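[1] Below: sequence and its predicted model.
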Amino acid sequence: MKVLLVGEFSRLHNSLKEGLQELGHEVYILGHQDGFKNYPVDFPIQKKWDSGFLKKIKVTVHTIFGFDISSYCTYIQFNKNKSKFTGFDVIQLINENSFYCQYYYEKKILDFLFQNNSKTYLLSSGYDYLNVKYCFENPNYKSGIQGYLAGKINPKSFENVLKFRTASFKKLHQFIYSNIQGIIASDIDYHIPLLQNSKYLGLIPNPVNTIKIDFQPLRISDTIIIFHGINEANYYKKGNDYFEKALSIIEKKYDNTVQIITTRNIPYSTYIDLYNSAHVVLDQTYANDQGYNALEAMAKGKVVFTGAEKEFTAHYNVTERVCINALPDIDYLVHELSFLIENPNEIIAIGKRARAFIEKEHNYILIANKYLEVWNSKTTSY
C-alpha cells in the first residue's frame, strides 16, 4: 500500500510511518516541520512570512485586505510539487487544518488531494470543528478550553482554537467531511466528542516506537526530582498555573527531599537533558487521556501527571495506576505529589507499569496494523 500522511506536530505520523514500513508499505509524510522538535518530513513545507518584519507586513496586509500571505506561500510550494502527491492508496490528514491555511487555499490543496488519490481519512488528534464545538457546548468537559472559559486566556492567544468556531472553518469542515471515508480519534479526549458522528470509525491509540525510546528504571536515593517544562504559549491551556502553585507548596513542605526543575521555552536538547533526569514529569491538568509528550515520558519510565480519567481506565481496563490523573486543583495536586514523595517505592512501581502499558497498548507495529484494518474496512471500530 502507498500511503501519504499529511501533517506532523507530535511524532504521531512518524511513528505510524515506521510501523507501516515495518509491515512492508510505502509511506511518506507531507507537511510543515515543527520549529521546536523538527520532526522528519519527506516533503517539507516551509513556513514563510512568519516572524520579524515580514510577519508585521503579513499582518498589515491581512488586516487591510483579508489576504493571508503565508497561506498563499504554502499553496505555491504545494502546487510546485503536486505531481508527487497523486496515486496514493490512502491519504491521512492529521487534522482539519493540516496545512495551516485559510479556507480558500486549504480547500484548493485538499481538493487536489481528494481528486487524485483513492481514499482519504481524517485524524482527530487535536482541536477541530467538532471537538471545539463539543467542548464549548459542554463546558464541564475536561479540556484546555476550560482555561479560556475561566477568563485566563485572551482571545488573541487562543486564536488557533477559536478559528474552528468561525464560518469559514465550519465550511472547511463540511467540505472535508463530504470527501473523506471516515474519521479516527487518537485518544479519549477526541473519542468522546465523536461518539454520535456517522463518519466516526473509532479510537486508535497513538503509536509509540519504543525501540527509539530507552527505558531507564527509576532509582531514588535521597532526592526526588520533579520536572515541569513550560511552553508559555500554552501556559493556561495546559494548566501550568495549577502545577506552579502546587510546586511552591511542595518545595516548602519537603525542602531538601525534592529537587524541582522548572523550564520555560528552552531549546529542545536542553529540555530533554533536564527531563531525562527526572522521576516525576508534570504534563497537563485538562486531559482525559495522555497526549504524545506524556506517552513518551511514560515510555521512559517516568511518573507523569497527565490525563487518566475513568473513561481512559475503562477503555484500557487499567486496574493499577500507570500515570497520575492530573486535575486543575492545587490541593489535589499537592496531595498526589506528597504521596509519591513519601512513598518512593510507588514512584518506581508506577514507572515500570507505565513502560509496560506503552509497550502493550501503543506498540507502533500493532497500531499500524489497526490503521490498516480501518483503512481497508470502514465499518471497523476500535
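    In hand now; what should we look at?
[2] from here on, contacts and neighbour counts on C-alpha atoms
    Fine.
[3] which stretches of the stretch 101-250 of the chain form helices?
    Applying DSSP state H, counting those that start in this stretch to the stretch 101-250 of the chain gives helices spanning 103-115, 129-137, 145-149, 159-162, 167-177, 188-191, 240-254.
[4] Take those and write them to TSV, including distance to L203 and mean neighbour count.
    Output for the helices of the stretch 101-250 of the chain, formatted as TSV (distance: least, Cα to Cα, whole Å; neighbours: other Cα atoms under 10 Å):
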stretch	distance to L203	mean neighbour count
helix 103-115	23	16
helix 129-137	14	17
helix 145-149	22	18
helix 159-162	22	15
helix 167-177	18	16
helix 188-191	6	24
helix 240-254	28	17
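[5] could you dump those helices to a markdown table with distance to H335?
    Output for the helices of the stretch 101-250 of the chain, formatted as a markdown table (distance: least, Cα to Cα, whole Å):
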| stretch | distance to H335 |
| --- | --- |
| helix 103-115 | 47 |
| helix 129-137 | 28 |
| helix 145-149 | 22 |
| helix 159-162 | 32 |
| helix 167-177 | 42 |
| helix 188-191 | 25 |
| helix 240-254 | 9 |
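[6] out of those, nearest to G291?
    G291 lies closest to helix 188-191 among the helices of the stretch 101-250 of the chain, at 9.1 Å (Cα to Cα).
[7] who does the closest one touch, helix- and strand-wise?
    Here helix 188-191 touches strand 200-203, going by 3 or more Cα pairs under 8 Å, 6 or more residues apart in numbering; DSSP states H and E.
[8] Off-centre distance for the strand it packs on?
    Mean-position distance between strand 200-203 and its chain equals 17 Å (Cα atoms, centre = their mean, to the nearest Å).
[9] Can you get me a residue count around K17?
    Counted with other Cα atoms under 10 Å, the neighbours of K17 add up to 24.
[10] I'd assumed it was in a helix, is it?
    Yes. Note on K17: a helix contains this position according to DSSP: H, G, I helix; E, B strand; the rest coil.
[11] and here's the other structure:
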Amino acid sequence: MKILLVGEYSRLHNSLKEGLMVLGHEVTLISAGDYFKDYPSDIKLKRHFEKGLLKKLKVGVFKLSKIDMGSLSLKQQFFKHSEELKGYEVVQLINQNPIGIQANHEQQIINFLKTHNSKLFLLACGTDYISVKYAFEKKLKHSLFSPYFDGKITKKAYQRIFNKISKQGETHFEFVRTQCDGIIASDLDYHIPYKGEPKYLGMVANPVNIEKIEYTPLVIGEKIVIFHGINKTNYFKKGNDIFETALAVIEQKFGDKVEIVTVENLPYNQYIKALDDSHILLDQIYAYDQGYNALEAMAKGKVVFTGAEQEFLEYYGLNEDEVCINALPDAEKIAEKLEWLISNPDQIIKISHNARAFVEREHHYIKCAEGYLKVWGF
C-alpha cells in the first residue's frame, strides 16, 4: 500500500514510516523539518525568509498586503512535487497545520491531497483547535495555558496559541475536519479533549523505533547527571522556569553529588547525542502523557520528569514513579523527587530498566504501525 505522511514536528512520522516499511508498505514523508529541529523527510520543503534582509522583506510585504512570503514559498515548493503526491491509499496530516503556514495555503494543500488520494486522516498532535479550546476552558487541572493563567506570559507572547481558538482558527479546523476521513490522537493529552468529537477514531500510541535507540544500563558514578533541554520559544509552555528553580535548590544542596547540563535549541540529532551521558532528563511540565522527546529518552533508559498523570497510570496499568516521574507544576515537589532519586540511586536503576521495557511494550514502532493500519481500515 502507498502511504503519504505530511508534516513532522517530533519524529513521530519518521518512526511510523519505518514501522510501516517493515510491514511492506511504500511510504513517503513530506515536511518542512520543523525549524531548528530539522527532522529528515523524503521531500524536504525549505523555509526561506527567516533571517536577515529576506526576513525584513517578508515583514514589510506582510504589513502592506497580509501576504506571508515564507508561507507562499512553502506552498509553491509543495506544488512543484504535485505529481509525486497523488495516488496514495492513505494520507495522514501530522496536525491541522501540517506544513506550518498560513491557513489559506494549508487549505489549498489539504484540498489537493483530498482530491488526488483515497483516504485522508488527521493526527491530533501538537496545538490544535480542539485541545487548545479544551485547555483554555480550564477542563484540565493544568495545561499549556497554566503559565498564561498564572501571569507568567502575556497574551501577545502566546498569540500563536490563541490563534488556534480564534474565529479563523476554528474555521480552519472545521475545514480540515470536513476534508478528513477520521481523526487519531497520538497520546492522552489529545485523547482526553477529543473524546466524543465527530470523526474521532481513538488513540494510537506514539511509535518509537527502539532499534535505532540503544539502551545502555545506567551506571551511577561520582555524580548523577541531570539533563535539562530548553526550547526557548516554549520556555514557559514547557515549564522550564519551574525546572530551573528546582535545579537551583538541588545544586545548592547536592552540588558535590550532581552535574547539571543545560542546553538550548539544539537540532534533534545533537539533542539526542547530548542526552547520552545523563541519568535524569527534565522534559516538560503540564502534560498528562509523554511526548516524543520523553519517550526516546525513556527508551535510552533515562529517568524522565514528564507527563505521567493518574489518567496515564490507569490507561497503562502502572504505579506512580514506575516508568517515569510525573512533573508537577511545583518546583518544591520536583526538587523533592530529585532529592529522592539522588539519595536512592537504586531507584534510578530500577526506573531506567522499567522505562525501556515500557517503551518496548507500548510504543514499539511496528506494533504502533499495525495500530495505525487498523484504524485506517486496512
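    Thanks, I have the structure now. Note that the coordinates shown come from a computational prediction; the quantities given were computed from them, not determined experimentally.
[12] And the TM-score between these chains?
    The TM-score (TM-score structural alignment, normalised by the length of the second structure) is 0.96; 377 aligned residues with a Cα RMSD of 1.5 Å.
[13] hmm, back to that, and L4 of the first structure, which of the helices of the stretch 101-250 of the first structure is closest to it?
    Closest among the helices of the stretch 101-250 of the first structure, once you apply Cα to Cα, is helix 103-115, at 10.0 Å.
[14] Determine how far that closest one lies from the middle of the whole chain.
    With Cα atoms, centre = their mean as the basis, the mean position of helix 103-115 of the first structure lies at 24 Å from the chain mean.
[15] Equivalent analysis for stretch 341-359 of the second structure, please.
    Distance, centroid of stretch 341-359 of the second structure to centroid of chain: 24 Å (Cα atoms, centre = their mean).
[16] same question, stretch 34-48 of the first structure
    The mean C-alpha position of stretch 34-48 of the first structure is separated from the chain mean by 16 Å, Cα atoms, centre = their mean.
[17] ends of that stretch, how far apart?
    13 Å (Cα to Cα, to the nearest Å).
[18] I29 of the first structure: which element?
    Counting by DSSP states H and E, the element that carries I29 of the first structure is strand 26-32.
[19] That strand: how far from the chain's middle?
    17 Å.
[20] quick one on the thing from earlier: quick one, which of the helices of the stretch 101-250 of the first structure gets closest to V303 of the first structure.
    helix 240-254 (14.8 Å).
[21] Superpose on the second structure and give me the mean offset of the helix or strand just after that closest one.
    The helix or strand immediately downstream of helix 240-254 of the first structure is strand 258-264, counting by DSSP H and E. The superposed strand 258-264 of the first structure is, by mean Cα distance after the TM-score superposition for the first structure, a mean 1.6 Å from where its aligned residues fall in the second structure.
[22] Mind listing what's buried along strand 258-264 of the first structure?
    Buried residues in strand 258-264 of the first structure, counted by 16 or more other Cα atoms under 10 Å: V258, I260, I261, T262, T263.
[23] average gap between the helix or strand that it is followed by and the second structure?
    Scanning forward in sequence from strand 258-264 of the first structure by DSSP H and E, the next helix or strand is helix 268-276. Mean deviation of helix 268-276 of the first structure relative to the second structure after superposition (mean Cα distance after the TM-score superposition for the first structure): 3.6 Å.
[24] what does helix 268-276 of the first structure contact?
    F36, K37, F227, G229, I261, T263, V281 (Cα atoms under 8 Å, 6 or more residues apart in numbering).
[25] Please list only the buried members of those.
    F227, G229, I261, T263, V281.
[26] Contacts only, for the third one.
    By that I understand I261 of the first structure. I225, I226, F227, H228, G229, L274.
[27] Closest to A185 of the first structure out of these?
    Minimum distance to A185 of the first structure across the contacts of I261 of the first structure is 26.2 Å, recorded for G229 (Cα to Cα).
[28] Quick check, the closest one in contact with I260.
    No. The pair G229 of the first structure / I260 is not scored as a contact, 10.6 Å apart, by Cα atoms under 8 Å.
[29] Most widely separated two among the buried residues of strand 258-264 of the first structure?
    Taking Cα to Cα as the measure, the buried residues of strand 258-264 of the first structure have their most distant pair in V258 and T263, spaced 16.2 Å apart.
[30] what do we get in the second structure for N376 of the first structure?
    Under the alignment defined by TM-score structural alignment, N376 of the first structure corresponds to G377 in the second structure.
[31] err, F36 of the first structure, not the other one
    Matched to the second structure by TM-score structural alignment, F36 of the first structure sits across from F36.
[32] any idea how far A274 of the second structure is from the nearest residue to that match once chain neighbours are set aside?
    Nearest residue to F36 of the second structure, sequence neighbours excluded (Cα to Cα, 6 or more residues apart in numbering): P267, at 5.4 Å. Applying Cα to Cα, the value for P267 of the second structure to A274 of the second structure is 11 Å.
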